[in-house]
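Engineer: From the sequence below, what's the structure:
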Amino acid sequence: MWESYPIGTRPSGWIELTENGWGAIASWFAGPENVMREPMGKRTDLVRVTCEKPEGTSTSWTETITEAEIEEIEDDIDGYLADSGLPSRPHGYRWFLRLPSGIKDESDFWSRLNEAAFKMPHTNWDPKREASNLGESITGLFSQMP
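Structural biologist: As a prediction, the model looks like this:
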């Protein structure tokens, strides 16, 4: 089903989904009518690296993210999706979401998902149950669209 997500340029007003399992789950349950992907292109993000020394001091610096680190992020997302019972998504894309009506901004969207997550029992964490709960929240937000 990931193949049905349109490829293009981020539309105005759409938010970029986070590069983690929740961002992937949000894109899956929002569906291709509310999500699009854009080829990633060359990444120049800076990441902070910290080296801890045995004597308890540390040194930090920034460097450009590597292709191996990007692939590791994508693999972690795929692992989270697999644990949730969902298929791996294509690598090499940025993912964008059209906000549901009634959601004022990106912060409001993620707050709603956090609320749904906090309602779940926190014993014996079950990624399939978490994905299902988040999915219900996401589809509920989009079902209110005109």
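Engineer: only C-alpha atoms for contact and neighbour calcs from this point on.
Structural biologist: Noted.
Engineer: Centre-most residue in the protein?
Structural biologist: Gly23 (1.6 Å; Cα atoms, centre = their mean).
Engineer: tell me the contacts of that residue?
Structural biologist: Gly23 makes contacts with Leu17, as judged by Cα atoms under 8 Å, 6 or more residues apart in numbering.
Engineer: residue contacts, Lys53?
Structural biologist: By Cα under 8 Å, 6+ apart, the neighbours of Lys53 are Thr59.
Engineer: how about this one, so we can line them up?
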Amino acid sequence: MWADATVIEKGSDRWAVLDENGWGAMIGWAAGGDLARRPLADEGRTVMVTVERAGFSASSEEPFSRADRVLVDDSIDEYLAEAGIPARPRGWVWLIRVPDSCPSGKDFFDRINEELNTFKPAPVLPSEWLPVMLETVARLYGNG
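Structural biologist: Just a heads-up that it's a prediction; the model follows:
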């Protein structure tokens, strides 16, 4: 399914970038054919690093390194594997089509999270979240 995602060079307001974590990747998997990707560009990207020692805290902005990229991708792959989802191809920014019923990507993600927070008892493991996520995303696209 990942390999079938449309390749786009530039997004629009109808495409929202998925969070770069396992949760965002699971939302993308649940969207199925409503997924796109564009080439990843980490050059020039920075991260805020905070070091805490003996009650002292210091923060600095540092370049996002290749080692950082590997850590991010590995953690996403581990989360997906726990849910039984194959790893995403690396080297891409992943986007999801915003349904017509949502005015923005932020609204779409807020609605997903709002609906997921209504499940009681709340799932804990990624494998427990997957069926709930599939149902919720399908409903927001008008397929559920």
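Engineer: TM-score of the superposition?
Structural biologist: Remark: TM-score between the superposed chains equals 0.88 [TM-score structural alignment, normalised by the length of the second structure]; 142 aligned residues with a Cα RMSD of 1.7 Å.
Engineer: picking that back up, where does whatever residue of the second structure lines up with the residue nearest to the centre of the first structure sit: helix, strand or coil?
Structural biologist: With TM-score structural alignment as the matching criterion, the partner of Gly23 of the first structure in the second structure is Gly24. Under DSSP: H, G, I helix; E, B strand; the rest coil, the three-state class of Gly24 of the second structure is helix.
Engineer: Just the buried positions in stretch 115-126 of the first structure, please.
Structural biologist: Ala116, Ala117 (16 or more other Cα atoms under 10 Å).
Engineer: Then stretch 95-105 of the second structure?
Structural biologist: Applying a neighbour-count criterion of 16+ other Cα under 10 Å, one finds Leu95, Ile96, Arg97, Val98, Pro99, Cys102, Ser104, Gly105 buried in stretch 95-105 of the second structure.
Engineer: Contacts for it next, please.
Structural biologist: Against stretch 95-105 of the second structure from outside (Cα under 8 Å, 6+ apart): 13-18, 28, 31, 34-38, 108, 140-141.
Engineer: In helices only, show me the residues you listed.
Structural biologist: Gly28, Ala31, Phe108, Leu140 (DSSP state H).
Engineer: which of the contacts of stretch 95-105 of the second structure are buried?
Structural biologist: 15-18, 28, 31, 34-38, 108, 140-141.
Engineer: From Val49 of the second structure, how far out is Glu9 of the second structure?
Structural biologist: Note on Glu9 of the second structure: its distance to Val49 of the second structure, by Cα to Cα, to the nearest Å, is 30 Å.
Engineer: Sorry, wrong one. I was asking about Gly84 of the second structure.
Structural biologist: Remark: distance between Gly84 of the second structure and Val49 of the second structure (Cα to Cα) = 32 Å.
Engineer: now swap in Leu130 of the second structure and tell me
Structural biologist: 32 Å.
Engineer: any idea which of the ones in helices among the contacts of stretch 95-105 of the second structure is closest to Pro89 of the second structure?
Structural biologist: Gly28 (12.8 Å; Cα to Cα).
Engineer: Touching, the closest one and Val17? I think so.
Structural biologist: No - if you go by Cα atoms under 8 Å, Gly28 of the second structure and Val17 don't touch, sitting 9.7 Å apart.
Engineer: intersection of neighbour lists for the two?
Structural biologist: Common neighbours of Gly28 of the second structure and Val17 (Cα under 8 Å, 6+ apart) are Trp94, Leu95, Ile96.
Engineer: can you tell me what part of the second structure the helix or strand encompassing Asp78 of the first structure aligns to?
Structural biologist: For Asp78 of the first structure, the host element (DSSP states H and E) is helix 67-83. Aligning helix 67-83 of the first structure against the second structure (TM-score structural alignment) gives residues 66-82.
Engineer: buried residues in the matching stretch?
Structural biologist: Asp73, Asp74, Ile76, Asp77, Glu78, Tyr79, Leu80.
Engineer: quick check, Gly44 of the second structure in a strand?
Structural biologist: No - counting by three-state DSSP, Gly44 of the second structure is not found in a strand; it is coil.
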